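Asker: Whatever this is, show me its structure:
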Amino acid sequence: MTREMVIALMIALAVVLIALGVWAWLRRTRRDGGLVAPIAEAPADAVVVDRFEGFYVATTAHDAPLERLAIRGLGFRSRAAVTVMNAGVALDLTGQPRMFVPVADIVSVDRATVAIDRVVEPGGLVRLSWLIGDVTVDTFLRAQDAGSRALADAIAGILPRPLEPSTPTIPTGTDA
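Answerer: I've put the predicted structure just below:
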């Protein structure tokens, strides 16, 4: 095989791989076309609880951290400013309009280690589970200065508290 044939073969292989990647992304975009990012400003009376700088990692299907969703505005990793307010969470991603997730749409918040393109120390990512319509998605964030625990605690602080049990707790054992 000549040198020119090897170069031509490598170029052809690269073109095929790029074409497959584009085809896969277009299919994913069609699949996720019904999901729309919550482009909105926070309510005028919202009170800022805390603000964090860091990175937006990905938005994935709920409990599937390796399945990226192709939602316009949330498809790619970027720098982020996360503003936690009493009314919800605002995400300011580089080059995107502000996204606001109302507190009523937040399902849960916890910490994670793995997302689609990021593996960090245990608990180094914040996983914000929220609703787009009736679909639950997970958004992964990485706080830069304050740390993931502070961001997760700030978001958890705005969530409604679970209701108290309807039946009284009866002490047992030595506590009786």
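Asker: Please count neighbours and contacts with C-alpha atoms only from this point.
Answerer: Noted.
Asker: so who does residue 58 touch?
Answerer: Residue 58 is in contact with 68, 74, 75, 76, 77, 115, 116, 117, 139, 140, 141, counting by C-alpha atoms under 8 Å, 6 or more residues apart in numbering.
Asker: let me redo that: residue 127
Answerer: Residue 127 is in contact with 109, 110, 111, 112, 138, 139, 140, 141, counting by C-alpha under 8 Å, 6+ apart.
Asker: The same query, at a cut-off of 6 Å, please.
Answerer: Residue 127 makes contact with 109, 110, 111, 139, 140, according to C-alpha atoms under 6 Å, 6 or more residues apart in numbering.
Asker: Apart from its neighbours in sequence, what residue is nearest it?
Answerer: Spatial nearest neighbour of residue 127, chain neighbours left out: residue 140 (4.7 Å); criterion: C-alpha to C-alpha, 6 or more residues apart in numbering.
Asker: To check against the first, give me the structure of this:
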Amino acid sequence: MTTLSSLSSLTHPVAGHLVGLAAEQKSQDVTDWAARVGWVVGLLLVIALVYWLMREGWKWRATIQGDLPELPQAPDPAELGPARLHLSGRYHGSTTAGQWLDRIVAQGLGTRSRAELTLTEQGLAVVRPGASDFFIPAASLRGARLDKGIAGKVLTEGGLLVITWQLGDRLIDSGFRSDHAAEHTAWVDALTELSGGPSEAAATSHDTEGAR
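Answerer: Just a heads-up that it's a prediction; the model follows:
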């Protein structure tokens, strides 16, 4: 009887200790999950805030660029004449000429997309699946150059075909990249010839040091 009493007295503290450890572990698990959920919720709120600020910035730019005329549309194919050059690639955006970070978003020019470019004696036709097509008449072309960045997008040196053109009172740089970058030089030559020579803005590449 004495032995049983001794064992019982020893067992109770051990059992109590184990129960305490289990309760402590459970409490710790609950605390960890609460911290994780709080961290995830905080991260989602930050992402939502950044997205909202970007959207408001986009809307603000569109508002202050509201005086930009509608984009010209290509004439009937029969009036365009034979194609001098054709390019398949991507449209990377447009900016005020000479200011590679001053992005233009009005009239759909802020939407990056695939693009099909066709150059004729009448001008440049830009077809963009899922975005607004537009046409740059030959009289509105101001030149072209090779560059590496536009509208915050940075590529390899010479990896971007930048076309300078006039829309209303605004001089615009539009950036394109061919699926075959070796074509860019021929495009610069043809556009420069068609425009009557590069303008000062078209001839100037820009320092993109520190860009992301």
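Asker: list the buried ones in stretch 110-130 of the first structure?
Answerer: Buried residues in stretch 110-130 of the first structure, counted by 16 or more other C-alpha atoms under 10 Å: 110-115, 123-130.
Asker: Would you mind giving those as JSON lines with distance to residue 87 of the first structure and secondary structure added?
Answerer: Below are those laid out as JSON lines (distance: C-alpha to C-alpha, whole Å; DSSP: H, G, I helix; E, B strand; the rest coil):
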{"residue": "110", "distance to residue 87 of the first structure": "19", "secondary structure": "strand"}
{"residue": "111", "distance to residue 87 of the first structure": "21", "secondary structure": "strand"}
{"residue": "112", "distance to residue 87 of the first structure": "24", "secondary structure": "strand"}
{"residue": "113", "distance to residue 87 of the first structure": "27", "secondary structure": "coil"}
{"residue": "114", "distance to residue 87 of the first structure": "28", "secondary structure": "strand"}
{"residue": "115", "distance to residue 87 of the first structure": "27", "secondary structure": "strand"}
{"residue": "123", "distance to residue 87 of the first structure": "25", "secondary structure": "coil"}
{"residue": "124", "distance to residue 87 of the first structure": "25", "secondary structure": "coil"}
{"residue": "125", "distance to residue 87 of the first structure": "22", "secondary structure": "strand"}
{"residue": "126", "distance to residue 87 of the first structure": "19", "secondary structure": "strand"}
{"residue": "127", "distance to residue 87 of the first structure": "18", "secondary structure": "strand"}
{"residue": "128", "distance to residue 87 of the first structure": "15", "secondary structure": "strand"}
{"residue": "129", "distance to residue 87 of the first structure": "16", "secondary structure": "strand"}
{"residue": "130", "distance to residue 87 of the first structure": "14", "secondary structure": "strand"}
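Asker: So which residues of the first structure form helices?
Answerer: Using DSSP state H, the helices of the first structure run over residues 3-31, 148-158.
Asker: what span of the second structure lines up against the last one?
Answerer: If I follow you right, that is helix 148-158 of the first structure. Using TM-score structural alignment, the residues of the second structure aligned to helix 148-158 of the first structure are 184-194.
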